[in-house]
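Asks: Got a predicted structure plus its sequence, pasted below:
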Amino acid sequence: MDDSSPRLRAILFDRDDTLIEDVPYNGDPDRVRPMPHAREALQRARRAGLRTGVLSNQSGIARGILTVVQVEAVNAQVERMLGPFDVWRYCPHGPDDGCRCRKPQPGMIRSAAGELGLCPAEVAMIGDIGADVEAAAAAGARGVLVPTSRTRPDEVQAAAVVVPDLVAAVALLLEDAGGLS
């Protein structure tokens, strides 16, 4: 981070395949399993004084596969296992709905930053697909890609910052922020 960049104050995380194992259209809290290193990465961010949040596209709602109640039950389980989080956002729209919140649009990042009293430049977004880092760039936030086996090679190539896991992502952001921890 150069001296003219605002200080990092929050890290926002994608939910599925970033914080928890992706179970497509999961509406069952009992199927929530943290990703490797998720607890450690979150603990490190929180110890450094950073606020944390979760942002997730949940098109299963628009498709009629999931209800809002189910998504919120899964989110509550994530919070019990990995929380507390300072902010939650999910997009209930489908890919063709033209909303401003569905990643790669910047709406959820801007909204979450606003709820935290921050500007997007004070926020980083960590996710496993191109839409996560594209949303960060569109919002004016920092973006870090943590690829999984489902991440497409073109998404990895297009990302400005790619690291192997969540701990490395948080460590890099803390280092860039002047070693907050």
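Replies: Structure received. Numbers count the residues shown, from 1 in each chain.
Asks: alpha carbons only for contacts and neighbour counts from here, please
Replies: OK.
Asks: Now residue 13: which helix or strand?
Replies: In this structure, residue 13 sits in strand 10-14 according to DSSP states H and E.
Asks: Mind giving me the packing neighbours of that strand?
Replies: Here strand 10-14 touches strand 51-57, strand 123-127, going by 3 or more C-alpha pairs under 8 Å, 6 or more residues apart in numbering; DSSP states H and E.
Asks: this is the comparison structure:
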Amino acid sequence: MVFQDYTSFDNRTVEDNVAFGLECRGMPVAERRELARAWIARVGLDVKRDATKYPSELSGGMRQRVAIARTLVLSPRIILMDEPFGALDPTTRLHMQELLVDLWKEAQATVFFVTHSIEEAIYLGDRVYVFSSAPGTIIREMAVPPPTHPPKEMLREHDFVERVCEIRDVMDNLAASTRAGD
């Protein structure tokens, strides 16, 4: 699971944070270090510079990438992600979205991804659910095709923009009915 808050272990280095689950599984030290370093690089951190740092020495976005790497290194079949890219700068966010799509294609993992970004939901999802605020009731379900190319390109496509507008209309109608007391 990847939370929106930083969940790194403060007393462990980046490498040890990423390798934590592998350590719990009993993986030999050399093997888990190799895998941890590969994932550190895969999430866009510099292995030589960052692997020996502690979370307090990292920016928020870097800490979040450590948490993402710690989850993905385990190759889980089900991944729960709650606003995991919220603290990332736009460029890193796009990179991490592409990485998540690549992982999904490789591992065919099931990913439950919570986001307030309509564009992110449509890019990353094969199904998008719009929930009411309270109680959390599904207002709309939309099937979307899986991404075929990077988000920067998809953001400009007519079909993508139409889906964004459709979801935005649903959300606007929901907000209007909430204000009206329906």
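Replies: It's in. Small disclaimer: the values here were computed from a predicted structure and weren't measured.
Asks: What would you report as the TM-score here?
Replies: TM-score of the superposed chains, computed with TM-score structural alignment, normalised by the length of the first structure, equals 0.28; 94 aligned residues with a C-alpha RMSD of 5.6 Å.
Asks: that older thread, heading C-terminal from the strand holding residue 13 of the first structure, find the next helix or strand.
Replies: Taking DSSP H and E, what comes next after strand 10-14 of the first structure is helix 38-47.
Asks: Can you spell out which helices and strands pack onto that following helix?
Replies: Going by 3+ C-alpha pairs under 8 Å, 6+ apart, helix 38-47 of the first structure lies up against strand 51-57, helix 68-82, helix 166-176.
Asks: nearest to residue 108 of the first structure, of those?
Replies: Nearest to residue 108 of the first structure, of all those, is strand 51-57, at 6.7 Å by C-alpha to C-alpha.
Asks: Next, count neighbours for residue 178 of the second structure.
Replies: When neighbours are defined as other C-alpha atoms under 10 Å, residue 178 of the second structure has 12 of them.
Asks: mind checking which helix or strand it is in?
Replies: helix 158-180.
Asks: Check which residues of that helix are buried.
Replies: Residues 160, 163-164, 167, 171, 174 are the ones in helix 158-180 of the second structure that count as buried (16 or more other C-alpha atoms under 10 Å).
Asks: Now render these as a markdown table, adding distance to residue 142 of the second structure.
Replies: A markdown table is the format used below for the buried residues of helix 158-180 of the second structure (distance: C-alpha to C-alpha, whole Å):
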| residue | distance to residue 142 of the second structure |
| --- | --- |
| 160 | 13 |
| 163 | 9 |
| 164 | 11 |
| 167 | 8 |
| 171 | 13 |
| 174 | 16 |
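Asks: Show me which of those is closest to residue 106 of the second structure.
Replies: Distances from residue 106 of the second structure to the buried residues of helix 158-180 of the second structure, taken by C-alpha to C-alpha, are shortest for residue 160, at 23.6 Å.
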